[in-house]
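> predicted model follows, preceded by the sequence.
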Amino acid sequence: MTTERVENLALVAHAAGDVRIEDVPLNPLAADEAVIRISYGGICGSDLHYWKHGAAGESVLREPMVLGHEIVGIVECAAADGSGPVVGTPVTVHPARSSATAVRFPSERPNLSPTVTYLGSAAHLPHTAGAFAARVAFPTAMLHVLPTNLPLRTSVLIEPTSVAWHAVSRAGAIGGKRVLVVGSGPIGALAVAVLKRAGAGEIVAVDVFDKPLEIAHALGADVVLKAGDVDAIAAVDADIAIESSGNHRGLASAIAGTTRGGRVVMVGLLPSGDQPVPISLAITRELELIGSFRFHREIDDVIRALADGSLTVDSVITHEFPLADALEALVVAADASQSGKVVLAF
């Protein structure tokens, strides 16, 4: 790679309603860092929150930050210390990095560390820059080599699929069981695909809009229901529910639609603070309410499943925009009635 300065356009959030395409520099590389030329980036709900509200939950923008953590690309400059893949290798990136902390959490679950940083996150200051840029430098420990038979456009779904895979794994044994998925946006739809692969007996998907339900059906949902059909949802009597709407009404539906002694996995991130949900029903039915947050090693399982064809997820992608049209892409991604996963092409 030459030392001559090359333009590096990126999508940068400055404040609520203020997202710009700007030229950002590459910092001097550490010995274990490789430069990745980004091919595709998937727009996540957190990116939309930073754009619309200047915050994602309790993570508030306090300085400009490059967005994006769902990315795939090609190694353009290999790490100087010889670690990691060689130039020309297709890779995806695990967005999380953990560091030492005195706070207790299971050592085998670093996704629960309070000091973990995540690409494109304002949880810490300075913020952790994201990867919606033409070129980004990453420690090689964050890189995962992609099989050559796996298209890069499909591979941009590896990160959100890993989130869905982790949620399904938190549900326990799936084979032959009836599963209710509440919220059929990208994570919910991907959960449907993972559940199908895991051998679920019946999958019922719920959403407010028709478009997400079409996608969920294409990925393996046997039955689709509108969120307003509360009686039909309550009658599902699911062994397991995956709540991926991130809305207290969705969680209430998941609780209502789960059989006695069943399990509800909560992967949709609800707003901070108290939530009005029918906990008494969860108590009297002895439901198990299980949290699910991000993922860890599941990324390797997802890569293998996509490569061997046992997991199919392409239907989740509904729109593709060049970086120059990123603002339009954000608008489309924010409209769940017309879009699933919206990707940026770099």
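Everything's here; your move.
> from now on I want contacts and neighbour counts done on CA atoms only, so please keep to that.
OK.
> would you map the strands across the stretch 201-346 of the chain?
Counting by DSSP state E, counting those that start in this stretch, the stretch 201-346 of the chain has strands at residues 202-207, 223-226, 238-243, 258-266, 288-291, 317-322, 341-345.
> of those, flag the one that's most buried.
When those are scored by mean count of other Cα atoms under 10 Å, the highest mean neighbour count falls to strand 238-243 (a mean of 28).
> tell me which strands and helices it is in contact with?
strand 178-182, helix 186-197, helix 248-256, strand 258-266 (3 or more Cα pairs under 8 Å, 6 or more residues apart in numbering; DSSP states H and E).
> of all these, which one is nearest L48?
For L48, the closest of these is helix 186-197, at 13.5 Å, according to Cα to Cα.
> ok and the closest one relative to strand 341-345, angle-wise?
For helix 186-197 against strand 341-345, the angle by axes from the mean of the first three to the mean of the last three Cα atoms, to 10 degrees is 110 degrees.
> and helix 186-197, what does it pack onto?
Here helix 186-197 touches helix 158-170, strand 178-182, strand 202-207, helix 210-218, strand 238-243, going by 3+ Cα pairs under 8 Å, 6+ apart.
> got the strands of the stretch 201-346 of the chain as a markdown table, with distance to S280 columns?
Below are the strands of the stretch 201-346 of the chain laid out as a markdown table (distance: least, Cα to Cα, whole Å):
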| stretch | distance to S280 |
| --- | --- |
| strand 202-207 | 23 |
| strand 223-226 | 25 |
| strand 238-243 | 17 |
| strand 258-266 | 13 |
| strand 288-291 | 12 |
| strand 317-322 | 38 |
| strand 341-345 | 35 |
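> do you know which of these lies nearest H49?
H49 sits nearest to strand 341-345 of all the strands of the stretch 201-346 of the chain, at 14.9 Å, using Cα to Cα.
> still on that earlier bit, and L281, which of the helices and strands packed on helix 186-197 is closest to it?
In terms of Cα to Cα, the element of the helices and strands packed on helix 186-197 nearest to L281 is strand 238-243, at 14.5 Å.
> re the thing from before, quick check: which of the helices and strands packed on strand 238-243 is nearest to R20?
Between the helices and strands packed on strand 238-243, helix 186-197 lies closest to R20; by Cα to Cα that is 24.8 Å.
> what about versus this one:
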Amino acid sequence: MAAHPAKPLALTLGEPAGIGPDITIAAWLRRRELNLPAFYLLGDEAAIARRAKVLGADIRITSSSAGEADAVFAEALPVVATGAHATAGPGSPDASSAPAALASIRQAVADVREGRASAVVTNPIAKSVLYRAGFRHPGHTEFLAELAAVDGRVPQPVMMLWSPRLAVVPVTIHVSLREALAQLTSELIVSTVRIVAAGLKSRFGIATPRIAISGLNPHAGEDGSLGDEEQTVIAPALETLRNDGIDARGPLPADTMFHEAARNLYDCAVCMYHDQALIPIKTVAFDDAVNVTLGLPFIRTSPDHGTAFDIAGTGKANPASLIAALRLASRMAAATSE
């Protein structure tokens, strides 16, 4: 039986009109069967009760505080109020959606930073809904980084997609391929891999992480005949990383990095752009991959999927990725406390 951290996990509401409430309810209903770590939902108790009724879920929901959540989790889903009410129905975000989602994230970060929770687990948000309400961040990760700032210094967040079979990190993330090429520098590769190496040590308990670094071009450039970024950008970064004592391997051809035998040779693959990293992991671990943010002063995991408005409230949402995110957050919190 897996050991769980002393403090519960803070689970955010996400977009209230999406499947976040559905998968939260589904995960809690399987808490005993799967020995899930205790968690509490930051949101609107009435909204969750309405969704449970729509789903026909036999669930007890109780108003709670973070400190009470662990004691009540076995018998009821603890909901800690944020003060922001959510009125949106399944699949139909409304004016309450953005304030409710953002209040939940802010309170979750405050709870973990002030010692009331062991980690933050975030349900999916709808960026388009937030943008219409004036949200100015590219996404969840950047907002969390701003909330993590100390004395005005915002940490560099690094997105890892993790599963038991594969962990990947893209150096450039949600930008066009043209912009990714413009952003890619030796310095960005070095800072990203340093954060990955530190995170694998402190959060995953891997004493000497093995990190595979992809090339950018087909066949890792074929000695410059298919592009010289491997020689001019990636190789200098690798030299710096190795001088740091980091086991960084590459640049490796991306088309031969992800078969089963190759995956056994490293703990994480760092790739140069979004699809180079995410296509492999979504192929081998579509249902149970977890989004992890490294580089923050707290643990954050999230399901690796969106709000799925089209199936919200239907009972069709698969809670597997949220369950994996809860378990991984618990494991990381336990490793950090050792």
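Happy to help now that I have it. Computed from a prediction, not measured in an experiment: that's the story for all the values here.
> for the two chains, what TM-score is obtained?
Once superposed, chain against chain, the TM-score is 0.30 (TM-score structural alignment, normalised by the length of structure 2); 170 aligned residues with a Cα RMSD of 6.6 Å.
> on that earlier part again, got the helices and strands packed on helix 186-197 of structure 1 as TSV, with distance to A193 of structure 1 columns?
Output for those, formatted as TSV (distance: least, Cα to Cα, whole Å):
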stretch	distance to A193 of structure 1
helix 158-170	9
strand 178-182	11
strand 202-207	10
helix 210-218	8
strand 238-243	13
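> out of those, which gets nearest to V136 of structure 1?
The closest of those to V136 of structure 1 is helix 158-170. By Cα to Cα, the value is 16.9 Å.
> who are the packing partners of that closest one?
By 3+ Cα pairs under 8 Å, 6+ apart, helix 158-170 of structure 1 packs against strand 70-77, helix 186-197, strand 258-266, helix 298-308.
> which of the residues in the second one are buried?
Residues of helix 186-197 of structure 1 classed as buried under the neighbour-count rule (16 or more other Cα atoms under 10 Å) are 186-197.
> likewise for the last one?
Using 16+ other Cα under 10 Å as the test for burial, helix 298-308 of structure 1 gives 298-299, 302-303, 306-307.
> rewinding a little: what two of the buried residues of helix 186-197 of structure 1 have the greatest distance between them?
Largest separation among these by Cα to Cα: P186 and R197, giving 16.7 Å.
> and the strands in the stretch 1-150 of structure 2?
9-12, 39-43, 61-63, 77-81, 119-121.
> and W51 of structure 1, which of the strands of the stretch 201-346 of structure 1 is closest to it?
For those, proximity to W51 of structure 1 was assessed by Cα to Cα; strand 341-345 is nearest, at 14.9 Å.
> measure how that closest one sits relative to strand 317-322, angle-wise.
With the same axes, to 10 degrees applied, the angle from strand 341-345 of structure 1 to strand 317-322 works out at 30 degrees.
> other SSEs contacting strand 341-345 of structure 1?
Using 3+ Cα pairs under 8 Å, 6+ apart as the contact test, the elements touching strand 341-345 of structure 1 are strand 33-42, strand 317-322, helix 326-333.
> point out the most buried one among these.
The highest mean neighbour count among those, using mean count of other Cα under 10 Å, belongs to strand 33-42: a mean of 25.
> give the next helix or strand downstream of it.
Using DSSP states H and E, the next helix or strand after strand 33-42 of structure 1 towards the C-terminus is helix 45-53.
> what helix or strand is V168 of structure 2 on?
Under the criterion of DSSP H and E, V168 of structure 2 resides in strand 167-170.
> also I195 of structure 2?
Using DSSP H and E, I195 of structure 2 sits within helix 186-202.
> now do the very next helix or strand once past that helix against helix 186-202, angle only.
Using DSSP H and E, the next helix or strand after helix 186-202 of structure 2 towards the C-terminus is strand 210-214. In terms of direction (the same axes, to 10 degrees), strand 210-214 of structure 2 departs from helix 186-202 by 150 degrees.
> show me what counts as buried in strand 210-214 of structure 2.
Buried residues in strand 210-214 of structure 2, defined by neighbour count with 16+ other Cα under 10 Å: 210-214.
> structure 2: helices as residue ranges?
Ranges of helices within structure 2 are 20-29, 31-34, 45-55, 66-72, 97-113, 127-132, 140-147, 177-183, 186-202, 229, 235-243, 260-263, 274-284, 320-337, based on DSSP state H.
> show me what the first one is packed up against.
In terms of contact count using 3+ Cα pairs under 8 Å, 6+ apart, helix 20-29 of structure 2 is assigned the packing partners helix 45-55, helix 320-337.
> among these, which is the most enclosed?
Highest mean neighbour count among the helices and strands packed on helix 20-29 of structure 2 (mean count of other Cα under 10 Å): helix 320-337, with a mean of 23.
> how far off helix 186-202 does that helix point, in degrees?
Orientation check (the same axes, to 10 degrees): helix 320-337 of structure 2 against helix 186-202 gives 80 degrees.
> give the other helices and strands that helix 320-337 of structure 2 contacts.
In terms of contacts (3+ Cα pairs under 8 Å, 6+ apart), helix 320-337 of structure 2 is packed against strand 9-12, helix 20-29, strand 119-121, strand 290-294, strand 300-303.
> kindly calculate the angle that the fourth one makes with helix 320-337.
Put plainly, it is strand 290-294 of structure 2. For strand 290-294 of structure 2 against helix 320-337, the angle by the same axes, to 10 degrees is 30 degrees.
> perfect, that will be all.
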